[in-house]
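*Asks:* Coordinates for the following, if possible.
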Amino acid sequence: MNEPYRNISAPPRAIIRQLDESAINRIAAGEVVERPASAVKELVENALDAGARRIAIDYADGGKTLIRITDDGCGMTGADLPLALSRHATSKIDGSDLLNIHSFGFRGEALPSLGAVGRLTITSRTADGDGMMIAVSGGRMETPRPAPITIGTVVELRDLFYATPARLKFMRSDRAEAMAIADVIKRLALAEPEVGFTLRDVSNGDARMMFRADPVSGDFFDALHGRVASVLGRDFADNAMRVDAPREDLRLIGYAALPTYSRGSSAAQYLFVNGRPVQDRMLYGALRAAYMDVLSRDRHPAAVLNIECDSHLVDVNVHPAKSEVRFRDPALARGLIVSSLRHALAEAGHRASSTVGAETLAAFQPEPNATARVYQMERPSAGAIRHSLAYQAPEQDMGFAESPSARFEEPAPQEIARPLGAARAQVHENYIIAQTENGMVIVDQHAAHERLVYERLKAQRDDNGIATQALLIPEIIDLSASDCARLMEAAPALAQLGLTIEAFGGSAIAVRETPAILGRVDASALLRDILDDLADIGSSDRLQARMDAVLSSMACHGSIRSGRQMRAEEMNALLREMEATPLSGQCNHGRPTYVELKLADIEKLFGRR
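*Replies:* Just a heads-up that it's a prediction; the model follows:
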């Protein structure tokens, strides 16, 4: 049946017109200022670029009605103020080299964008000038006038988005917006440890301190360690590994937490490029890949890491918010993160998070009904303890039978002095109790041995290469042209992991060999999973992860089972191997393999201190 006749006429010709400056700034504000936290980020970065050493941030109603940034930077003159509010006016670059950027800001968009959608006031003074103030509301700028102020700048933004009320409908609750502002300030505080930050909520006329980070002195690592402790907590600082790894023209520096200090979300991951906080999928994917072998899928590593490189090796002018970057050699940047963190994890050896012991002690604490009585007791010497125990020992003819499996020789001092001490008992046929110089260690024998066997299997695989199995009939998989090209680009890397693929004409891929350790493989599903990874983060560790999962399963079945009684020499041999094996502080899924309890903490449980 023929379609009915439709009279399709050409639409009227639209007239091309030049938008006015106010409309341009409101459009730009949609990219630069998404929410109050975006405004805070832009204004604080301006303060840092001005050389400020102390920055105070005040906000009200989640930043919707007031944002005030006060800094002690170099300030601006009266002639600078109108220019600062002009679009694409900046003191950061001269425009000749858009890759030679060494400041947070450089686009010259933030202040005119904020002035276009809110009520903006800037008061500033230089070291050799007088204080001046300028105001702009909804894009209408007033004439600068004198104002009292010390050296530095105060930027006050009121009624954000009042000129674009539709944007207010997309704002979240005051609490959610305040949390986003706090996250921005924490990231910038980690980027600049030598700068002091204060964040206050001044809603309803009350000033509540929400965050404070005093300036930290010392070299980079000392300053960053102090700032990490104040921003992320002492537990993170105590359980973080120092990372300082150069690779060609890049350098990775910062701190990464032990696997047993993992988090339930990625909120404790802070990544920087040349000191600039970034939200880059490729970098976060590399961080996840570095911990792939020591964390389960529902756990996330914690880290504060900065990639240093020449400014010409990275493009920060990718997005108006400047939170995304593009490396000239992304594979080099990703490889640096993965290899550096895996090396740091290996060097950590059997070390496990100190919070494991603290959590164990907390589980022992009784309910806080009343203040516990403290009994002051002198601690006897080691010789006095031996004589006392000998005196209290039962006579041999009292009828007590001694089980051979329960006999433990008195450990030598050098055994007790080892990091995991000397085995003294086995309880519930699964937990080894070891004595150290200043406490005790409880080891999960199955989890510990599982990690040891797993590391042995991986070493054997790496030493002997990855065995492959040739498919009798190659599996042909039809893909799109772009997916085919992406897979063939990754073919050399996949071949090193035992997966051999070839182009099969058109956009088809032929799978000729697969890793023997995986057994029968659904090649089509595997390739499509790898393609998803390549499209998402530009690389894929899926094949490696599947091989490691098989080895992990083999290690689980080949390790000491729970319920098996062990002789004292077997327990001590397990402890010694743990001390010599990388990553032995956690099992294959990131759970701790042992808990260390300090004698001083144990004595507190019994009111002895």
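
*Asks:* From now on I want contacts and neighbour counts done on CA atoms only, so please keep to that.
*Replies:* Will do.

*Asks:* Specify the strand with the largest residue count in this protein.
*Replies:* strand 468-478 (DSSP state E).

*Asks:* residues in contact with that one?
*Replies:* Identification of contacts with strand 468-478 by CA atoms under 8 Å, 6 or more residues apart in numbering yields 498-499, 504, 507-517, 523-524.

*Asks:* helix or strand right after that strand?
*Replies:* Sequence order places helix 481-496 as the next helix or strand after strand 468-478, per DSSP states H and E.

*Asks:* To check against the first, give me the structure of this:
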Amino acid sequence: MSEPDPNIGDPVSDLADPVSNIGGPRPVIRQLDDAAINRIAAGEVVERPASVVKELIENALDARASRVEVFVADGGKTLIRVTDNGVGMTAQDLPLALSRHATSKIDGSDLLNIHSFGFRGEALPSLGAVGRLTIRSRTNGGEGCEISVSGGAHTAVRPAALTAGTIVELRDLFYATPARLKFLRTDRAEMQAISEVVKRLAMAEPFVTFVLTDVSGGKSRVTFRADGETGDMFDALHARLRGVLGKDFAENALAIDAQRDGVHLTGFAALPTYSRGSAVQQFLYVNGRPVRDKVLIGALRGAYMDTLSRDRHPAACLFIDVEPTRVDVNVHPAKSEVRFRDPAIVRGLIVSALRAALAQAGHRASSTVANETLGAMQPEQTEPRVYQMDRPTGGIGPAYRPSGFADMAQDMSGRVEMIEPNDGPRAEEHPLGAARAQVHENYIIAQTETGIVIVDGHAAHERLVYEKLKTQMAENGVAAQALLIPEIIEMSDDDAAQLLAVADELSRFGLTIEPFGGRAIAVRETPAILGEVNAEAMLRDILDELSDQGSSTLVQEKLEAILSRIACHGSIRTGRSMRGEEMNALLREMERTPRSGQCNHGRPTYVELKLSDIERLFGRT
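*Replies:* Have a look, this model is predicted:
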């Protein structure tokens, strides 16, 4: 029998070693007290002051309030007060409201049929566990009452004087968990987050009045106000968006109203030429609840796919209404994420509805294009303007010499082709007017009844050719080239199943895949227009999109990118002189073609300047 190796320890003694990872005394299961449970729950529900404001406003809306006022001090760190004129609570309700999982929103029998903002019953007890919370409430015709909780300790209910409604006041947020305070940002940043929350909820409820007041430092300053709108839903929502997002968004937004398979989509989506550098103006709601859902964001991106470059983001405020049993809102503590039973239906509705709206907008471009043009044309004013009529009539000094066209000729570049108005006496009545000149062999100057239009001839023709090619592809299908030897790609079972589930959709774009036994997939055909394709790399990219967004538009994007390049090379080149008939024909075709107001990358194809704007440039107003 061999001697034991001294370098190998005794396995029995190692297990008993308290320093070992798996050694030591057996852990004991303990029941946490209510205070600890509430603080843990608060860590999920109350992330920052903006989370508190969101929960309290949603409670007010669930209480059918028509007016909600929010008062904040020091970014919400020292004071958050939300006042509403809702149905209120009785003296018997107040202690229950501070108990975990006590709610009036649901009865607990069906968590998939939720019609309210709140339903967990966690917000108020969580707030009472980490701050100093006071609730005052009165029902219509009842008596006012008040209760307080500090660090989880309740007071008795006592009488209070107030009108019908509820006032919830939270002071010294996170005083019971001071470590959380270190993770908060500056007062200004927290106030900005609170303002964003109030604005998002204000857009969801256009008939409700919202007021946000900053009371820091003993001063009171209203930072946001939106009075309740009147009229039908679309008019009220449009007016509310004008007040919250600004006049430019309201003027350049298209109304959306579409329905499919029990899913109703409403709202407003902006023209592609009113795009943003980031997704700051994308607001998505499901049954009135603001959400951040990758399926919805991907669908919005897909709807603008061939009208915006990848570094630009569409602006939209969209509302999806669906039967509560077809969407699960109980998937995130902050209720900011949802899960659809049929995500493909929702995504398809968003893409088709927005593309139809953009197509119906025709040649329309955003009004901000003209405003930016006017801003770029404003001369720098280093000294007050002196017009000719204001100059002294006699004794013009040697420093002043009147200049005419002859003096300007040497500084002018390009060539102007004047066009006689031979296309009818009222050609200016067309939306894009009648062509009058071409400058620099590219830009068409057209006269309308109310001003002028400057058209980028190359960009406009590029969009026209591109739309024709897309129409032809849709009508005739995508030509596929069969591979002489099918490419066999090995992948995991889940990846193979994901790809085969969308095989029919991929085949519409000329990419044919089939199962090849086990975990392999055979690529039989690829789109002919793409030429030689790395099929494995393409399928991996499609898988990434399916995992990230629930659907893939990669093949369609590649095809449309090729068509876009073909359109670019096949369009009118800069530097070519055009006859008057050609220019007017181009203008008329732009008026008939969907999405002709922007090129394939989202840039405007024309700028319209009103006569009043031009006169203002020359100081004639």
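
*Asks:* What does the superposition give as a TM-score?
*Replies:* In this superposition the chains share a TM-score of 0.93, using TM-score structural alignment, normalised by the length of the first structure; 583 aligned residues with a CA RMSD of 1.9 Å.

*Asks:* Give me the buried subset of the contacts of strand 468-478 of the first structure.
*Replies:* With burial judged by 16 or more other CA atoms under 10 Å, the buried subset of the contacts of strand 468-478 of the first structure is 498-499, 508-517, 523-524.

*Asks:* any chance of those in JSON lines, plus secondary structure and distance to Thr153 of the first structure?
*Replies:* Below are these laid out as JSON lines (DSSP: H, G, I helix; E, B strand; the rest coil; distance: CA to CA, whole Å):
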{"residue": "Gly498", "secondary structure": "coil", "distance to Thr153 of the first structure": "60"}
{"residue": "Leu499", "secondary structure": "coil", "distance to Thr153 of the first structure": "60"}
{"residue": "Ala508", "secondary structure": "strand", "distance to Thr153 of the first structure": "62"}
{"residue": "Ile509", "secondary structure": "strand", "distance to Thr153 of the first structure": "61"}
{"residue": "Ala510", "secondary structure": "strand", "distance to Thr153 of the first structure": "64"}
{"residue": "Val511", "secondary structure": "strand", "distance to Thr153 of the first structure": "64"}
{"residue": "Arg512", "secondary structure": "strand", "distance to Thr153 of the first structure": "66"}
{"residue": "Glu513", "secondary structure": "strand", "distance to Thr153 of the first structure": "65"}
{"residue": "Thr514", "secondary structure": "strand", "distance to Thr153 of the first structure": "63"}
{"residue": "Pro515", "secondary structure": "strand", "distance to Thr153 of the first structure": "62"}
{"residue": "Ala516", "secondary structure": "helix", "distance to Thr153 of the first structure": "66"}
{"residue": "Ile517", "secondary structure": "helix", "distance to Thr153 of the first structure": "64"}
{"residue": "Ala523", "secondary structure": "helix", "distance to Thr153 of the first structure": "61"}
{"residue": "Ser524", "secondary structure": "helix", "distance to Thr153 of the first structure": "60"}
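
*Asks:* Identify the residue range in the second structure corresponding to the longest strand of the first structure.
*Replies:* Strand 468-478 of the first structure corresponds to residues 480-490 of the second structure when matched by TM-score structural alignment.

*Asks:* again, but for stretch 163-172 of the first structure
*Replies:* Under TM-score structural alignment, the match for stretch 163-172 of the first structure is residues 176-185.

*Asks:* Can you list the buried residues in that stretch?
*Replies:* For stretch 176-185 of the second structure, by 16+ other CA under 10 Å, it's Ala176.

*Asks:* neighbouring contacts of that stretch?
*Replies:* In contact with stretch 176-185 of the second structure (CA under 8 Å, 6+ apart) are residues Arg48, Ala129, Val130, Gly131, Gly151, Phe174, Glu190.

*Asks:* quick one on the thing from earlier: ok now the match of strand 468-478 of the first structure, how far from the chain's centre?
*Replies:* 40 Å (CA atoms, centre = their mean, to the nearest Å).

*Asks:* And for stretch 17-24 of the first structure?
*Replies:* On CA atoms, centre = their mean, the centre of stretch 17-24 of the first structure falls 42 Å from that of its chain.

*Asks:* same deal with stretch 100-114 of the first structure?
*Replies:* Relative to where its chain is centred, stretch 100-114 of the first structure has its mean C-alpha point 26 Å off (CA atoms, centre = their mean).

*Asks:* Quick check: end-to-end length of it?
*Replies:* 26 Å (CA to CA, to the nearest Å).

*Asks:* what does it correspond to over in the second structure?
*Replies:* The aligned range for stretch 100-114 of the first structure in the second structure is 113-127, by TM-score structural alignment.

*Asks:* Would you indicate which residues of the matching stretch are buried?
*Replies:* Applying 16+ other CA under 10 Å to stretch 113-127 of the second structure flags 113-114, 116-127 as buried.

*Asks:* who's in contact with whatever residue of the second structure lines up with Leu575 of the first structure?
*Replies:* In the second structure, the residue paired with Leu575 of the first structure is Leu587, using TM-score structural alignment. Residues counted as contacts of Leu587 of the second structure (CA under 8 Å, 6+ apart) are Leu432, Gly433, Ala434, Ala435.

*Asks:* re earlier: show me which pair in the buried residues of stretch 113-127 of the second structure is furthest apart.
*Replies:* Asn113 and Leu127 (26.4 Å; CA to CA).

*Asks:* what's stretch 513-523 of the second structure aligned against in the first structure?
*Replies:* Under the criterion TM-score structural alignment, stretch 513-523 of the second structure matches residues 501-511.

*Asks:* quick one, strands of the stretch 451-600 of the first structure?
*Replies:* Here the stretch 451-600 of the first structure has its strands, by DSSP state E, counting those that start in this stretch, at 468-478, 500-503, 508-515, 594-598.

*Asks:* For His343 of the first structure, which of those strands is the nearest?
*Replies:* strand 594-598 (21.7 Å).

*Asks:* Would you map the strands across the stretch 251-400 of the first structure?
*Replies:* 269-273, 276-277, 303-309, 314-315, 326-327.

*Asks:* so the longest one matches what in the second structure?
*Replies:* Spelled out, that is strand 303-309 of the first structure. With TM-score structural alignment applied, strand 303-309 of the first structure matches the range 316-322 in the second structure.
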